[in-house]
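*Asks:* Test case, fold it:
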Amino acid sequence: MTTISDYLGTDHKHCDGLFAAAEEAVAKDNWDDAATGFRSFYNALLHHFSMEEEVMFPAFESRTGMRQGPTAVMRSEHSQMSGLLNRLHDAVTRKDVNAYLGDADTLLILMQQHNVKEEQMLYRMADQALVSELDEVVARMRAVA
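*Replies:* Reported below is the predicted structural model:
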């Protein structure tokens, strides 16, 4: 059985690796690799948000009745990070190293804080609340396009 903590925690690490690769390409002024790397990161992070918002959060909320608690905070933070993703996209398009690296630093801090909250609190709560349906929830997350 795969837990939500394992599945989504591993996906956090995947997104982090893509983020670092894109940032490294920008720092080296390699805009072809930066554009490709950023697009991979962008798609991976939005996919991660979709798995949570379309599958895991609703399952957790349905089971626990908590709709204004941790999932509401996570959705709000997803929205903040999506805004920064759009700014990073714009910086890549304009090939603006300073704008990219500045917004990337902000996004990195937000992602780190967000991931800790999810991994240390929400995912563990979800694993407990959804213990009888973990395989189904993880399978549904894997099926998110």
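*Asks:* From now on I want contacts and neighbour counts done on CA atoms only, so please keep to that.
*Replies:* Fine.
*Asks:* And the contacts of stretch 99-106?
*Replies:* The contact list for stretch 99-106 (C-alpha atoms under 8 Å, 6 or more residues apart in numbering) reads 23, 26-27, 84, 87-88, 91-92.
*Asks:* Select, from those residues, the two members most distant in space.
*Replies:* Ala27 and Leu84 (17.8 Å; C-alpha to C-alpha).
*Asks:* follow-up on the earlier one: neighbour-wise, give me the winner out of the contacts of stretch 99-106.
*Replies:* Per-residue neighbour counts (other C-alpha atoms under 10 Å) across these peak at Val26, which has 25 neighbours.
*Asks:* For Ala44, which non-adjacent residue is spatially closest?
*Replies:* Cys15 (6.1 Å; C-alpha to C-alpha, 6 or more residues apart in numbering).
*Asks:* actually Leu88, not the one I typed
*Replies:* Per C-alpha to C-alpha, 6+ apart, closest to Leu88 is Tyr100, 5.4 Å.
*Asks:* I have a second one here; can you model it like the first so I can compare?
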Amino acid sequence: MDTISSYMTSDHHRCDELFSQAEAAASGKDWSTIATGLQSFLDSMHHHFKMEEEVLFPAFEEHTGMNMGPTQVMRMEHIQMRELFDAMSDAVKQQDRDEFLGQAETLLVMMQQHNMKEEQMLYLMADRALAGEMEVVLQQMRAVGA
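*Replies:* This is a model prediction of the structure:
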């Protein structure tokens, strides 16, 4: 049986792989390929955030009563990452490789720290808090559209 931790950590790895591919594409000169790679990564991240913000975080908050705790920190970090997504998209539109790679480097550090907090703290807390509803929460997250 999947747990929230295993399911969401696996999704982190999927997003990380798409990020790596998008960053690798930036070493080339084909801006269409770079844009496509970035869009695949962004779609993946937006879907991941949506699963957390629409399903996981509200369920966790309802069961724990923690509305200003770790989920609030994660939401604030999502906002910061979305700003970096926009900056990377703008860099692609302007075909500015240096700007793209600079924003990607900042995003990578932020994602690593963010994912570590989720994987080593929040998801484990959610596994415990939502143990009785694990399958329902996982089904709801799987049902979230992109």
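*Asks:* And the residue nearest to Leu88 of structure 1, how far from Asp33 of structure 1?
*Replies:* Tyr100 of structure 1 sits 14 Å away from Asp33 of structure 1 when distances are taken as C-alpha to C-alpha, to the nearest Å.
*Asks:* From the neighbour counts alone, determine which of those two ranks first.
*Replies:* The residue with more neighbours, out of Tyr100 of structure 1 and Asp33, is Tyr100; 23 against 17, by other C-alpha under 10 Å.
*Asks:* Tell me which helix or strand the more buried one sits in.
*Replies:* helix 97-117 (DSSP states H and E).
*Asks:* Now His48 of structure 1: closest residue in space, sequence neighbours ignored.
*Replies:* His48 of structure 1 sits nearest to Asp11 (C-alpha to C-alpha, 6+ apart), 7.2 Å away.
*Asks:* Aligned to that neighbour, what sits in structure 2?
*Replies:* Aligning on TM-score structural alignment places Asp11 of structure 1 opposite Asp11 in structure 2.
*Asks:* Now the strand or helix carrying that match: buried residues?
*Replies:* In this structure, Asp11 of structure 2 sits in helix 4-25 according to DSSP H and E. Judged by neighbour count using 16 or more other C-alpha atoms under 10 Å, the buried positions of helix 4-25 of structure 2 are 4-5, 8-9, 11-12, 14-16, 18-23, 25.
*Asks:* who's in contact with it?
*Replies:* Contacts for helix 4-25 of structure 2 (C-alpha under 8 Å, 6+ apart): 33-34, 37-38, 40-41, 44-45, 48, 101, 104, 115, 119, 123-124, 126-127, 134, 138.
*Asks:* Of those, just the buried ones, PyMOL syntax please.
*Replies:* Typed into PyMOL, the next command selects the buried ones out of the contacts of helix 4-25 of structure 2 (criterion: 16+ other C-alpha under 10 Å):
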select buried, resi 34+37+38+41+44+45+48+101+104+115+119+123+124+126+127+134+138
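*Asks:* Just the ones of the contacts of helix 4-25 of structure 2 in helices?
*Replies:* Taking DSSP state H as the definition of helices, the contacts of helix 4-25 of structure 2 contribute 33-34, 37-38, 40-41, 44-45, 48, 101, 104, 115, 123-124, 126-127, 134, 138.
*Asks:* Check the spacing between the most centrally placed residue in structure 2 and Met8 of structure 2 real quick.
*Replies:* The centroid of structure 2 falls nearest to Met45 when counting by C-alpha atoms, centre = their mean (4.3 Å). Taking C-alpha to C-alpha as the measure, Met45 of structure 2 falls 12 Å from Met8 of structure 2.
*Asks:* go on, Ile79 of structure 2?
*Replies:* Distance, Ile79 of structure 2 to Met8 of structure 2, using C-alpha to C-alpha: 19 Å.
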